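[1] predicted coordinates and the sequence they were generated for:
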Amino acid sequence: MEEQGKTQGIPRVKLGTQGLEVSKLGYGCMGLTGVYNSPVSDEVGISIIKDAFNKGITFFDTSNVYGPHTNEILVGKALKELPREKIQLATKFGIVSLEQTRLVINGRPEYVRACCEESLERLGVEYIDLYYQHRVDKTVPIEETIGELKKLVEEGKVKYIGLSEASPDTIRRAHAVHPIAAVQMEWSLWTRDIEEEIVPLCRELGIGIVPYCPLGSGFFGGRGVTESVPTNSFLASFPRFAGENLEKNKTLYARLENLAKKHHCTPSQLALAWILHQGDDVVPIPGTTRIKNLHDNIGSLKVKLTKEDLIEISNAVCEEEVAGSRNCGHFEQNDWRNANTPVA
């Protein structure tokens, strides 16, 4: 893995070819304000973010819809206690609300600008390092949405533009208006569908790849296997974590667990190491509300895998054997996936 410099032992890499440099491992802040578990207090959330920074993580990911709004406020409080110039802050716009049966999405230029101004205020910053369109609004030409983002870059309010869950056609069209620095997609051992089209396209265009849910929404960290899924968790409605599907998927976890013993690491570290070895342009953003898990995730950077190891791990957790769809059936189809995806 080619390193671009280090912070507290964590490699720094170029995320895409537009100049954005980040820690090789990021931190997803969404879980701090609920979704997978009960939200943590501001004190706990701030301490986790600060600990992540002190261990070398400088790339933090949030969104205006998490909470909603409360996640950005929490991250903003943590940033006040950290050196802003050493942080790469990513946030998102585009999801207006999470209704019972669908996502409400807005990509109109005036909405883009309003969201940016509001996020800057909640975060207490003068600029956003990486600003993603969280989900693509199919009723608005992508050129119009990116055109407004381009203006925000020119005004210094945004440094780099990103897309989340975008199709190959959308990525190409957006990139033609203004260079896209990064694309955020779900990618893990049991969600591999971006490998055929999205990953090659990003590499063709020089776009960085940010995998969310790199531990399979916690499954490869033991969620649903060594520990139960909380009844109030968003995951309780996910098919892969339910009934017979979960029992079948436990077999995949057992295989990974056996391989982890071979590599002298935990299953979650091996799953993260597998993602980290997919390329220098790949920066996963696992989230957690536990310091122990945070340190465990950082430890994945020390796990070294050969090409043969990567093939063995891929075969052990074969995507065709995964039981259950990834979605919970509550959201309409988005721009990229045929099946609906969790919000991240």
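    Everything's here; your move. Numbering: from 1, shown residues only.
[2] all contacts plus neighbour counts: C-alpha atoms, from now on.
    OK.
[3] what helices or strands is the host helix or strand of residue 247 leaning on?
    Using DSSP states H and E, residue 247 falls within helix 243-262. For helix 243-262, the packing partners by 3 or more CA pairs under 8 Å, 6 or more residues apart in numbering; DSSP states H and E come out as helix 267-276, helix 307-316.
[4] out of the ones you listed, which is closest to residue 143?
    Comparison of these against residue 143 by CA to CA identifies helix 267-276 as nearest, at 31.3 Å.
[5] tell me the angle the closest one makes with helix 243-262.
    Here helix 267-276 runs at an angle of 80 degrees relative to helix 243-262 (axes from the mean of the first three to the mean of the last three CA atoms, to 10 degrees).
[6] the helix or strand following helix 267-276 - contacts with which helices or strands?
    Toward the C-terminus, helix 267-276 is succeeded by helix 291-299 as the next helix or strand (DSSP H and E). Packing partners of helix 291-299 (3+ CA pairs under 8 Å, 6+ apart): helix 42-54, helix 267-276.
[7] including distance to residue 172 and mean neighbour count, could the ones you listed go into CSV?
    Shown next, in CSV, are those (distance: least, CA to CA, whole Å; neighbours: other CA atoms under 10 Å):
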stretch, distance to residue 172, mean neighbour count
helix 42-54, 34, 18
helix 267-276, 24, 25
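[8] in JSON lines: those, plus distance to residue 160.
    Output for the helices and strands packed on helix 291-299, formatted as JSON lines (distance: least, CA to CA, whole Å):
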{"stretch": "helix 42-54", "distance to residue 160": "21"}
{"stretch": "helix 267-276", "distance to residue 160": "22"}
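[9] out of those, which comes closest to residue 6?
    Residue 6 sits nearest to helix 42-54 of all these, at 12.6 Å, using CA to CA.
[10] comparison target below:
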Amino acid sequence: MTRPSACYGLNGLILGISAERSELWQDFDRMLGSLRIGEPVAPDFRLEITETDTLDETPNGSLVFDGEVPEDGPCRMIEDGGIVHLIFPGRQIVAINGGEGWAELRISTGTKAAWTPSMLVLDAALDAGGQHMLHTAGLTLPDRDAVVLIHAPSGTGKTTTSLALATQGFGLCSDDAMILNVASGKVVAWGLPRAVKIHQKTAEMIPQVAPCLGQTWDRNGEQPVSLERLGAIIRVENASARPVAALLHLARSADGQTRLVAMARTDAMVTLAVDNVRTGMTGLLPMQKRRLATIAGLVNAVPTFQLEVGARPADAAALIRGTLD
């Protein structure tokens, strides 16, 4: 019997997924639904998902990580040559071979799927095509098909700043996750097309988003808003890869004033690497080394700035346009 399958286009790379039933890849469809390809094609990276009553939780290899993963709980990572195993005891296991372009996800019957393995598989698929996902927002300039990347640790205000810029004519690619490719010698980026989580404080600072919001907030004071709904009030860009015009490191202004100042490339690389490159008990895994090389390629190719945002984030729009134009 043929297993249900789906294919997604990741800007030149095809991710193919097969499973016993389509519900098992709903996390991927939630992230990548707009990138789904109607007709099945030969994938560059393939994922097979299976439900099982027994999980092999003791694969061979070296322990890389053993601890708690936010939202998903206890987790172990084991590296065995070219294969990385991610184990969530009693729930699910994923084995990834990036060099050969495949992954196998085993889910314990009747358990809730963890989110982390889906992201790790997506990372591996992108890496196989020379692309890397970075924790940055991305917006197109008002009069150019070029992207500015905005980096900051979670909670600093990327979403608020991104939406404020979007109300001033910038186009939203992503408020949180951008995919970079520096392999061709040109630095290009595209946004992961997933819903934007808007915090109550963001809604208070940017009242233009009110028509997109419902009445229910989660325990973190947030609610997800689809890109389709946001598209009614701002310009939402498609997932095409675009040249990167600048990298901005976001910081909170100490005096309430918004300013844009030059930032040393070494400082920009350190701040971006700290937030995006993970080390384990055995040091950097090969994929993390390649991610670090992508970051180095980015900061060496584009101007880098620190964007200090004050009480009125929208003020940053004129500063960015004036500097980059």
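    Cool, got the structure. As the structure is a prediction and not an experimental result, all values here were calculated from the model.
[11] please state their TM-score.
    After superposition, the two chains reach a TM-score of 0.25 (TM-score structural alignment, normalised by the length of structure 2), with 138 aligned residues with a CA RMSD of 6.5 Å.
[12] let's have the helices and strands packed on helix 243-262 of structure 1 in CSV, adding distance to residue 131 of structure 1.
    As requested, these are exported to CSV (distance: least, CA to CA, whole Å):
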stretch, distance to residue 131 of structure 1
helix 267-276, 23
helix 307-316, 32
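[13] how about the contacts made by residue 305 of structure 2?
    Shown in contact with residue 305 of structure 2 (CA atoms under 8 Å, 6 or more residues apart in numbering): 246, 247, 248, 249, 260, 261, 262, 263, 264, 268.
[14] distance of residue 103 of structure 1 from residue 162 of structure 1?
    According to CA to CA, to the nearest Å, residue 103 of structure 1 stands 19 Å off from residue 162 of structure 1.
[15] ok, now residue 275 of structure 1?
    To residue 162 of structure 1, residue 275 of structure 1 is 20 Å away according to CA to CA.
[16] residues of the helix holding residue 247 of structure 1 that come out buried?
    Buried residues in helix 243-262 of structure 1, counted by 16 or more other CA atoms under 10 Å: 245-246, 248-254, 256-257, 259-260.
[17] likewise stretch 291-310 of structure 2?
    Residues of stretch 291-310 of structure 2 classed as buried under the neighbour-count rule (16+ other CA under 10 Å) are 291-292, 294-299, 301-310.
[18] residue boundaries of the strands in the stretch 151-300 of structure 2?
    With strands called from DSSP state E, counting those that start in this stretch, the stretch 151-300 of structure 2 shows them at 171-174, 178-181, 188-191, 196-199, 222-225, 242-252, 259-262.
[19] for these, which one sits closest to residue 78 of structure 2?
    For residue 78 of structure 2, the closest of the strands of the stretch 151-300 of structure 2 is strand 178-181, at 25.7 Å, according to CA to CA.
[20] check which helices and strands the closest one sits against.
    If you count contacts as 3+ CA pairs under 8 Å, 6+ apart, strand 178-181 of structure 2 packs onto strand 131-134, strand 136-140, strand 188-191.
[21] residue 318 of structure 2 is nearest to which of these?
    Among those, strand 136-140 comes nearest to residue 318 of structure 2, with 13.8 Å by CA to CA.
[22] that closest one vs strand 242-252, what angle?
    Using the same axes, to 10 degrees: strand 136-140 of structure 2 against strand 242-252 is 120 degrees.
[23] show me what strand 136-140 of structure 2 packs onto, helices and strands only.
    strand 147-151, helix 158-166, strand 171-174, strand 178-181.
[24] most neighbours per residue, which of these?
    Ranked by mean neighbour count, these are led by strand 171-174 with a mean of 29 (mean count of other CA atoms under 10 Å).
[25] include mean neighbour count and distance to residue 52 of structure 2 when you put the helices and strands packed on strand 178-181 of structure 2 into CSV, please.
    Shown next, in CSV, are these (neighbours: other CA atoms under 10 Å; distance: least, CA to CA, whole Å):
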stretch, mean neighbour count, distance to residue 52 of structure 2
strand 131-134, 24, 30
strand 136-140, 28, 36
strand 188-191, 26, 34
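[26] ok so, going back, closest one to residue 116 of structure 1 among the helices and strands packed on helix 291-299 of structure 1?
    Here helix 42-54 is closest among these (CA to CA), at 22.3 Å.
[27] against which helices or strands is the following helix or strand past that closest one packed?
    Counting by DSSP H and E, the element after helix 42-54 of structure 1 in chain order, helix or strand, is strand 59-61. Packed against strand 59-61 of structure 1 by the contact rule (3+ CA pairs under 8 Å, 6+ apart) you find strand 27-28, strand 88-93.
[28] I'd like those strands as JSON lines, with distance to residue 76 of structure 1 and mean neighbour count appended.
    Converted to JSON lines, these look like this (distance: least, CA to CA, whole Å; neighbours: other CA under 10 Å):
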{"stretch": "strand 27-28", "distance to residue 76 of structure 1": "14", "mean neighbour count": "24"}
{"stretch": "strand 88-93", "distance to residue 76 of structure 1": "10", "mean neighbour count": "23"}
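[29] make a markdown table from these and add distance to residue 61 of structure 1 to it.
    Shown next, in a markdown table, are these (distance: least, CA to CA, whole Å):
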| stretch | distance to residue 61 of structure 1 |
| --- | --- |
| strand 27-28 | 5 |
| strand 88-93 | 5 |
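[30] what's the burial count for residue 19 of structure 2?
    Residues near residue 19 of structure 2, counting by other CA atoms under 10 Å, number 19.
[31] which one is it nearest to, not counting chain neighbours?
    Leaving aside its chain neighbours, residue 19 of structure 2 sits nearest to residue 49 (4.7 Å; criterion: CA to CA, 6 or more residues apart in numbering).
[32] repeat for residue 18 of structure 2
    Nearest in space to residue 18 of structure 2, with sequence neighbours left out and distances taken as CA to CA, 6+ apart, is residue 5 at 4.2 Å.
[33] hmm, the one you found is touching residue 26, no?
    No - counting by CA atoms under 8 Å, residue 5 of structure 2 does not reach residue 26; the two are 11.7 Å apart.
[34] which of the two has more neighbours?
    A direct count of neighbours by other CA under 10 Å for residue 5 of structure 2 and residue 26 places residue 5 higher, at 16 against 12.
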